[in-house]
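Asks: sharing a model prediction with you, sequence too.
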Amino acid sequence: MAQQSSSTRFEKDRKVFFLLIFGFFLYLAYKILEPFLNTIIISILLASLFYPYYTKLLVKVKGRKTIASLLTSFLMVFLIVVPAIVFTTALVEQGVKSVSEVQTWIKEGNLQKIEKTPTFSKIKELGKKHLRFLDIDKLDIQGTLLKATKNFGQYLLSKGAGLLSNVAGFVMRFFIMIFLLYYLLRDGPDMLTKIKYLSPLRPEQEDRIFERIKAVSKSALLGTFVTAIAQGVAGGIGLAISGIPGFFWGAMMGFASLIPVVGTAIIWIPACVYLLIVGKSNWAIFLAIWCIVIVGSLDNFLRPFLMKGEAQMSPFFVFLAIIGGIQVFGLIGIIYGPLILGICAVFIYLYQVEYAEMLGDED
């Protein structure tokens, strides 16, 4: 009996020792991969999004996985990476230029000229009537605008300089991402099978989690960003037609579309007010109609279409997930926030299924 007890204890100690060693090397592996963790996660999400294209190419190249994976990786580069680099570079350049033009316009005394117009006087009177908590007469509009544009310009320059100084790091991560994407597309199903084998969860639970990750990355993220891009492009066209720099402010409109309730209105309403003040009332009316009908319809029809299905998330929760994600993870939180919230929703669902009887008894 004592020998059996000693044997059981030895077996238990051996398992604990194995788990400690295993945990130690897992920690070391994590520290080695930590600098590339964001790249790995983005590669996994991209592989999930582009896998349907990979399967179609696989049929066309007669089952040659290497060729299909290479072609899909190149497709991703031309559809996402190249446009993103061009857009970011142009955005910083146009942003600095727009800020400089606004500062020059203010310093030339154009703001004082506008303040003397009847339209501005009417807007000022409306402000006094409805915004009584503000002493509008004492507001230093010119000083405030100059300070705001200066700070914004410095922010854009610092971000642009940061991007340029980190070119080597970006190039390295870019090639790692392409390398990972290639192998994830080619060997993804085998990797997934091994992960499922190691998981203690039931097969149906595993399938549910992986389906949710795919659904969130495809529907919620795609719906959010494609809608933002579409609204930014449409808004930029309307602004350019109205005589306002379309590229930069269209991009700002795209970012603003992520904000619930107010959305793109935070950009186009001030633009319309500006056009009214400078005497371009016809263009102000045109821009308002354009943004309400064209830009607004994209939010009302395109977003629900792209986010349809079981991965559909409330715009309010998407917004909270994006803002919270940015606060915790930085800019990459735009992706992590909705993804984590979506996976959390799956575990809540699995909990409801697993403990349905107990939850029902308590009711």
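Replies: Sure, I can see it.
Asks: going forward, measure contacts between C-alpha atoms and count neighbours the same way
Replies: Will do.
Asks: can you pull out the helices in the stretch 101-250 of the chain?
Replies: All helices of the stretch 101-250 of the chain, identified by DSSP state H, counting those that start in this stretch, fall at 110-115, 118-130, 141-165, 167-198, 203-215, 221-241, 246-256.
Asks: quick one, which of those helices is nearest to S100?
Replies: helix 141-165 (7.7 Å; C-alpha to C-alpha).
Asks: dropping in the other structure now:
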Amino acid sequence: MATKFQTESRHYVLIIALLLALYASYLLVAPYIGAIVLAFVLSLLCFPVHQYIERKIPGKPNLVASLSCLLLVVVILVPASLVFIAIVQQGIVFTKQSYHWLSTGGAEQLMQHGAVQRTLDYVNQISPAGEISGESIVKQLTEFSSGFGKELLNFSTQLVGDITGLIFGFVLMLFILFFLLRDHEKIVNSLHWIIPLSRSQEEALLSEAKTVARSAVIGSFLTAIAQGIAGGIAIAIVGLPGLFWGTMMAFASFIPAVGTALIWIPACVYLLLTGDWPWALFLAIWGVVVVGSIDNVLRPLLMQGSSGMSTLLIFLSLIGGIQLFGLIGVIYGPIIFALTIVLIRLYTIEFKDFLAQQDKS
């Protein structure tokens, strides 16, 4: 009896010490958790390509992992850098043009439009706040345009100034990715050995984590890219900077409920008020039919592997993940929800007899 008590005591002490050590280890890597998670997700996305290279060059795991990482750099980093430079340049040009239009009286002429005047009169009648005038709107637009240009310049300057941190984060992500690709089998086998569950339960958890991480990235980011491209094409057709606003539309697609409408609706209003109502109608139809259908069709299609999660759960996981973790929450949220569903499913199987007995009592 005493021996059994001593054994159980040692087990509890060991588990408590292990949990404390794991928590301390988490605190050590917490500043770099973004790079770790990104490397994990990229390893899932790149692993089929890595396996293909491994079949072509067998017996050289270090070389294969290095080639996979190098391919990722060429495919992602180089185009992304060129696009980012073009976006900043186009954004600065657009901001200067907007400020020039505002300062030369373009906004005053727009405020004298009959539809604008009727709208302001109606708003002033029903609004409990103070009276809104065209002059105050022009002043606010001028301040916003000037401030937006400064913020854009400050952002690009800050980004260039923080280039050391960006390079460090990217190199750290590549370093982690190298070992995740090279030692994939060892890592999976170690997890199977450490996790105190049956092999079928471990397979269910690990398989779901892989599936959801892959589908979350593909579903969210590819949908954002597709909406940005589709919206940017329409924006360019109507005569506005397509690359800049298309990119803004891609980022806006992550905003729950509003999404890309945050960009194309104001653009439609601007075109309508400036007299280009055919282009405003075209952009509105394009935004609803083309850009909207991408979000309604493509995102659920790409994320359908998420543990049989309903559209409601996917939506809640995305908005909750973004609210709690920021942009990386589009990965964290679905993974947390999906693993919770799998654990509930395993719980119901493991305690089936007990739950049935409780249900009858």
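Replies: Looks like it arrived, so ask away. Predicted model, so just to flag it, every value in this text is computed and none were measured.
Asks: who wins for proximity to F18 of the first structure among the helices of the stretch 101-250 of the first structure?
Replies: If you check each of the helices of the stretch 101-250 of the first structure against F18 of the first structure by C-alpha to C-alpha, helix 167-198 wins as the nearest, at 16.3 Å.
Asks: what lines up with G162 of the first structure in the second structure?
Replies: Aligned by TM-score structural alignment, G162 of the first structure pairs with Q158 of the second structure.
Asks: repeat for Q231 of the first structure
Replies: When the second structure is aligned by TM-score structural alignment, the residue opposite Q231 of the first structure is Q227.
Asks: which residues touch its match?
Replies: 246, 249-250, 253, 260, 291, 294-295 (C-alpha atoms under 8 Å, 6 or more residues apart in numbering).
Asks: can I get the helices of the stretch 101-250 of the first structure in a markdown table with distance to M76 of the first structure?
Replies: As requested, the helices of the stretch 101-250 of the first structure are exported to a markdown table (distance: least, C-alpha to C-alpha, whole Å):
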| stretch | distance to M76 of the first structure |
| --- | --- |
| helix 110-115 | 47 |
| helix 118-130 | 49 |
| helix 141-165 | 21 |
| helix 167-198 | 9 |
| helix 203-215 | 17 |
| helix 221-241 | 14 |
| helix 246-256 | 22 |
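Asks: which of those helices sits closest to Y30 of the first structure?
Replies: It's helix 167-198; of the helices of the stretch 101-250 of the first structure, that one is closest to Y30 of the first structure (C-alpha to C-alpha) at 16.6 Å.
Asks: quick one: distance of that closest one to the chain centre.
Replies: Centroid displacement of helix 167-198 of the first structure relative to its chain, using C-alpha atoms, centre = their mean, to the nearest Å, is 21 Å.
Asks: tell me roughly how far it lies from the second structure on average.
Replies: Superposing on the second structure and averaging over aligned pairs (mean C-alpha distance after the TM-score superposition for the first structure), helix 167-198 of the first structure comes out at 1.4 Å.
Asks: counting neighbours, what do you get for F22 of the first structure?
Replies: 12 (other C-alpha atoms under 10 Å).
Asks: how far away is the match of G162 of the first structure from C46 of the second structure?
Replies: 31 Å (C-alpha to C-alpha, to the nearest Å).
Asks: can you check Y332 of the second structure too?
Replies: 19 Å.
Asks: and these two? Which one has more around it.
Replies: A count of neighbours by other C-alpha under 10 Å puts Y332 above the other of Y332 of the second structure and C46, at 22 against 17.
Asks: quick one: the more buried one and G321 touch, right?
Replies: Yes: between Y332 of the second structure and G321 a contact is recorded at 6.0 Å, counting by C-alpha atoms under 8 Å.
Asks: mean distance between stretch 87-102 of the second structure and the first structure after superposition?
Replies: Mean for stretch 87-102 of the second structure is 3.1 Å (mean C-alpha distance after the TM-score superposition for the first structure).
Asks: chain center to that stretch: distance?
Replies: For stretch 87-102 of the second structure, the distance to the chain centre is 27 Å (C-alpha atoms, centre = their mean).
Asks: how about residues contacting that stretch?
Replies: 107-108, 138, 141-142, 145-146, 148-149, 152-153, 156, 241, 243-244, 247.
Asks: next: stretch 317-325 of the second structure.
Replies: 255-256, 327-334, 336-337.
Asks: which of the residues you listed fall in helices?
Replies: 329-334, 336-337 (DSSP state H).
Asks: returning to what we had before: which of the contacts of Q227 of the second structure sits closest to L82 of the second structure?
Replies: Once C-alpha to C-alpha is applied, the member of the contacts of Q227 of the second structure that ends up nearest L82 of the second structure is G246, at 15.4 Å.
Asks: spit out the contact partners of that closest one.
Replies: G246 of the second structure touches 227-233, 235, counting by C-alpha under 8 Å, 6+ apart.
Asks: please name the nearest non-neighbouring residue to the equivalent of it over in the first structure.
Replies: With TM-score structural alignment as the matching criterion, the partner of G246 of the second structure in the first structure is G250. Nearest residue to G250 of the first structure, sequence neighbours excluded (C-alpha to C-alpha, 6 or more residues apart in numbering): G236, at 3.7 Å.
Asks: what count of nearby residues applies to that neighbour?
Replies: G236 of the first structure - counted by other C-alpha under 10 Å - has 26 other residues nearby.
Asks: ditto for A226 of the second structure
Replies: 17.
Asks: that one contacts I294, correct?
Replies: Yes: under the criterion of C-alpha under 8 Å, A226 of the second structure makes contact with I294 at 7.3 Å.
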